[in-house]
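Novice: No sequence on hand, only this structure:
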């Protein structure tokens, strides 16, 4: 297995964008002890918000899964920035919080969140298996369909 996060992502036919800067008065990630807390990452493509709208309305389930995957790539970009792009620094993905902008009657948030969860397992193997919440919300920043936050346990440097 490749020793860098970006290398492992490339093996999957994907690419990491530069870690997004915070959009307001917060930081993108905070390390406390061996835990790395990553602020919510929205779905971005080529540096711009992607997959705008709500599930159950303008956004299809397939596009929602892809939006979750893109949001998870943003999380991976933050992890790479915090660890010097070292795959071996990630002991475990502890938790994902997945927020899905959806209509009141939409009830497949967990299926959409699998886009993010599956990517974590593809990148980190068993260490990518995590606890998760998938929550439907009325709207998200910049009008995106999905936002993902994470808690990651780091191995000793």
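Specialist: Ah, there it is. Predicted, not measured: the structure shown is a model, and the values here were computed from it.

Novice: all contacts plus neighbour counts: C-alpha atoms, from now on.
Specialist: OK.

Novice: check contacts around residue 139.
Specialist: 54, 101-102, 145 (CA atoms under 8 Å, 6 or more residues apart in numbering).

Novice: so can I have TSV of those showing distance to residue 80, secondary structure and neighbour count?
Specialist: Formatted as TSV, those follow (distance: CA to CA, whole Å; DSSP: H, G, I helix; E, B strand; the rest coil; neighbours: other CA atoms under 10 Å):
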residue	distance to residue 80	secondary structure	neighbour count
54	29	coil	25
101	27	strand	28
102	30	strand	26
145	24	coil	32
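
Novice: so can I have JSON lines of those residues showing distance to residue 154?
Specialist: Formatted as JSON lines, the contacts of residue 139 follow (distance: CA to CA, whole Å):
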{"residue": "54", "distance to residue 154": "34"}
{"residue": "101", "distance to residue 154": "30"}
{"residue": "102", "distance to residue 154": "33"}
{"residue": "145", "distance to residue 154": "29"}
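
Novice: Against that first model, consider the following:
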């Protein structure tokens, strides 16, 4: 059995500081817990420290590499909301499901590598966890013209 990794310690070792949790853009909760499952509402990427959304259409305005980085920034926002809800990322056993949406130009189909920007950090922080289920979906538009949006489900210990 793999020893348990402390996600906060991994972030510290990588020199990563989580941004403040995002405020909801409507009448919903960014985080909702049911039993030992925590549902995170769709959230997008913001550049630190300004908190400016990363916008544009992938395959036209945004490159694949930029979109992968946007998915990584989205992961930081999700982790921030999760930590604010749980008090510590150590309370999280791992992620169950990740749905990634990519605001993409017509014909752009290279979606899975973009959402890998989100998944790779999750897998690094919880290496002992079973990998999460996932969808990578291309869409015509996303709120506020963000290039990536991710909603996910985490499991508590």
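Specialist: Ah, there it is. None of these values were measured; they are calculated from a predicted model.

Novice: thinking again about what came up before, looking at the contacts of residue 139 of the first structure, which is nearest residue 68 of the first structure?
Specialist: Comparing those against residue 68 of the first structure with CA to CA places residue 145 closest, at 8.3 Å.

Novice: Tell me how far the residue nearest to the closest one when sequence neighbours are not counted lies from residue 71 of the first structure.
Specialist: Spatial nearest neighbour of residue 145 of the first structure, chain neighbours left out: residue 101 (4.9 Å); criterion: CA to CA, 6 or more residues apart in numbering. Note on residue 101 of the first structure: its distance to residue 71 of the first structure, by CA to CA, to the nearest Å, is 13 Å.

Novice: Common neighbours of these two, please.
Specialist: In contact with both residue 101 of the first structure and residue 71: residue 146, using CA under 8 Å, 6+ apart.

Novice: Next up, the contacts around the corresponding residue of the second structure for the residue nearest to residue 145 of the first structure.
Specialist: Correspondence of residue 101 of the first structure to the second structure, assessed by TM-score structural alignment: residue 103. Applying CA under 8 Å, 6+ apart to residue 103 of the second structure gives the contacts 56-58, 138-142, 145-148.

Novice: What range does the lengthiest helix in the second structure cover in the first structure?
Specialist: Identified as the longest helix of the second structure according to DSSP state H is helix 64-86. The alignment of helix 64-86 of the second structure onto the first structure (TM-score structural alignment) covers residues 61-83.

Novice: Helices of the first structure, residue ranges please.
Specialist: Using DSSP H, helices in the first structure cover 5-11, 61-83, 109-124.

Novice: Pull out the buried residues from the shortest one.
Specialist: Looking back up the chat, that one is helix 5-11 of the first structure. Of the residues in helix 5-11 of the first structure, 5-9 count as buried by neighbour count, 16 or more other CA atoms under 10 Å.
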